[in-house]
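Student: next one to model:
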Amino acid sequence: MKITLTDETKKMKKICTESNILQNWFVNTSPAIFYKTVELFCKVNGHLNTSTTRKWERDHFILTSKNKSIDSTKYRERLTVNGFALQIMNFQYSDLNKEYFCVYGFNKRHSNLTINMANFEMHPVNETVTRTCHVTAGILKVLIQFSLVYPIPRCKALYNEKFLAKSIKIRPHHDGVFYSTNVTIEESIGSMCLKTLKISCTVGSTDFVIMDFSTCSDHTKNCKNFGRRKVFGAKHALEGFQHEW
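Tutor: This is a model prediction of the structure:
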């Protein structure tokens, strides 16, 4: 007995097939760093057909459509063999917690972009970090304050080639989706000369040197001079820190 598909069955089969053409988009940048370029990627099953309508939407606005952008300084499209991406330049907090749509032909996928969707990082810059240091009665006291950072920094201190694992304390507090964090050190050094003090912090996967001090004179002068030292990143020079404090 020969079985034939009815027009309705064929139509339903076509709809089911087309609905599987497009996968949901994901954050394709890791780490995704605020004030840098962050990319969202929409993958198609099979090869991308460049003649098929494709676009990215947000807040009822079309951000990109077939290589055209609503603002080329903010949004760009990137094509691959199996999908298309939205590149968001100078990624800001205002770009977060928004619903983004990727459209391919008659297929549409959407998700709300939250800070938990990827390895987002908000790096410390000069305007968001303060620090103080002083030595009183043989006690070294350091306070570093990050007013805006994500995720919680992991810090370590090296004093005269000795790690201060027990005396360093990190106290984070939620500030919206980000954190404000205090890093404190209280260490008895007696009359020992303050030869070197290096404090480095890791934010997400990125390392920063917050203090790097290597002058030996009297304790009070040493700590006051902290305020005029340059700060550099462990992996690269920090853009926000490349000047005299």
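Student: okay, CA-based contacts and neighbour counts for the rest of this
Tutor: Fine.
Student: give me the number of residues near Val103?
Tutor: 20 (other CA atoms under 10 Å).
Student: ok, His219 touching Val135?
Tutor: Yes - using CA atoms under 8 Å, His219 is in contact with Val135, at 6.0 Å.
Student: before we compare anything, build this one as well:
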Amino acid sequence: MMYCKAEFFYVAKIFIFFFDIHEASIKWEITTTPVIIGKEARLICNGQNCPPGNTKKWLGGKNYDLLCFDNQSKNISKYEMKSNGTDFELMIKTLSFSDLNCEYTCACGFQQYTNMLKFDKEVIYPPVLHDHSRAHLQEDGKFQINVTMEVFPLPTCRIVLKDSVLPLNISVVNRPEGELDLFEVVVQATIGTDMVLCGVNLTLDCKVGSIQYHHLLRRPYSCKKDDREHSNPQYFIMAGIVLALVFVIVVLMKCRLGKHNVTNQRDVGSASYTVVNANKC
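Tutor: Purely as a prediction, here's the structure:
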């Protein structure tokens, strides 16, 4: 009978232990969405049921090492840990592909939670563009726009000239084969030089995920002058004012030079008269 009671209390203790673990469970979530390669990523661990005096730490990364321990970082150039009340946060600086598809663990005392930071559709690799457009015109007098980019996920793009959207051709050269590969995208368009105004920007706007990116494109050497700018009455008014000011300045300079010459002639004449009188004496 005593043996049965001891066994019962032992089983009860195990049940209570697992119940306490479940009640005091912690969990981390990513707070920076979307996740952008090259930017920082923040993971926050909910330690609401974690006693204040317990040791808090983060583990993970490519080699699954100890990253931070009670707000102290093992690599300050890459990781930073902050505590905010019962929650504690891990900041991954300059996020790279090697930081993804790795397990990360937040731990408080004997409680811990592990999950994988995945490379998925929420991750954005900002477009890296290469403008191969030729500034010289083709034989038919057209201007060829040719831009390649590495990007993830696939973007939606358009070429904008002032308030006009120009037609373009977009194609994918390489599609991802593995989990961390990028798309190589080619954007091409052909436009006439009569459409490109001097001093007006030609931009390639691409939306990658939820982020909009703008890239200033190369313009052709030959461009169309904006006749509206020169036909504006204000242009003629300003030109008239400038010419009038120049005329006034020239007249004033001539007057001053004339007065200076007359004064010099009088001084010379007076000096000659004095010399003549002195010779007579």
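Student: and the TM-score between them?
Tutor: The TM-score (TM-score structural alignment, normalised by the length of structure 1) is 0.71; 207 aligned residues with a CA RMSD of 2.8 Å.
Student: residue boundaries of the helices in structure 2?
Tutor: Counting by DSSP state H, structure 2 has helices at residues 2-23, 227-230, 233-280.
Student: can you say which of the ones you listed is nearest to Asn101 of structure 2?
Tutor: Asn101 of structure 2 sits nearest to helix 2-23 of all the helices of structure 2, at 26.6 Å, using CA to CA.
Student: helices or strands up against the closest one?
Tutor: Counting contacts by 3 or more CA pairs under 8 Å, 6 or more residues apart in numbering; DSSP states H and E, helix 2-23 of structure 2 is packed against no other helix or strand.
Student: returning to what we had before: closest to Arg218 of structure 2 out of the helices of structure 2?
Tutor: helix 227-230 (22.2 Å).
Student: isn't Gln212 of structure 2 right up against Cys206?
Tutor: Yes - using CA under 8 Å, Gln212 of structure 2 is in contact with Cys206, at 5.9 Å.
Student: now the strands for the stretch 51-200 of structure 2?
Tutor: 56-60, 65-69, 72-73, 79-84, 87-92, 102-108, 111-117, 123-131, 142-152, 156-161, 164-166, 169-174, 183-192 (DSSP state E, counting those that start in this stretch).
Student: ok, now which ones touch Thr114 of structure 2?
Tutor: Contact partners of Thr114 of structure 2, counting by CA atoms under 8 Å, 6 or more residues apart in numbering, are 27, 103-106.
Student: alignment lookup: it to structure 1.
Tutor: In structure 1, the residue paired with Thr114 of structure 2 is His110, using TM-score structural alignment.
Student: on that earlier part again, and the strands of the stretch 51-200 of structure 2 as CSV, adding distance to Val11 of structure 2?
Tutor: Shown next, in CSV, are the strands of the stretch 51-200 of structure 2 (distance: least, CA to CA, whole Å):
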stretch, distance to Val11 of structure 2
strand 56-60, 30
strand 65-69, 35
strand 72-73, 40
strand 79-84, 37
strand 87-92, 33
strand 102-108, 26
strand 111-117, 21
strand 123-131, 47
strand 142-152, 53
strand 156-161, 61
strand 164-166, 73
strand 169-174, 59
strand 183-192, 57
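Student: what about the closest residue to Thr215 of structure 1 other than its chain neighbours, how many residues nearby?
Tutor: Nearest residue to Thr215 of structure 1 in three dimensions, chain neighbours excluded: Lys195, at 5.8 Å (CA to CA, 6 or more residues apart in numbering). Here the number of neighbours of Lys195 of structure 1 (other CA under 10 Å) works out to 15.
Student: so Lys195 of structure 1 touches Asn160, yeah?
Tutor: Yes - judged on CA under 8 Å, Lys195 of structure 1 makes contact with Asn160 at a distance of 5.8 Å.
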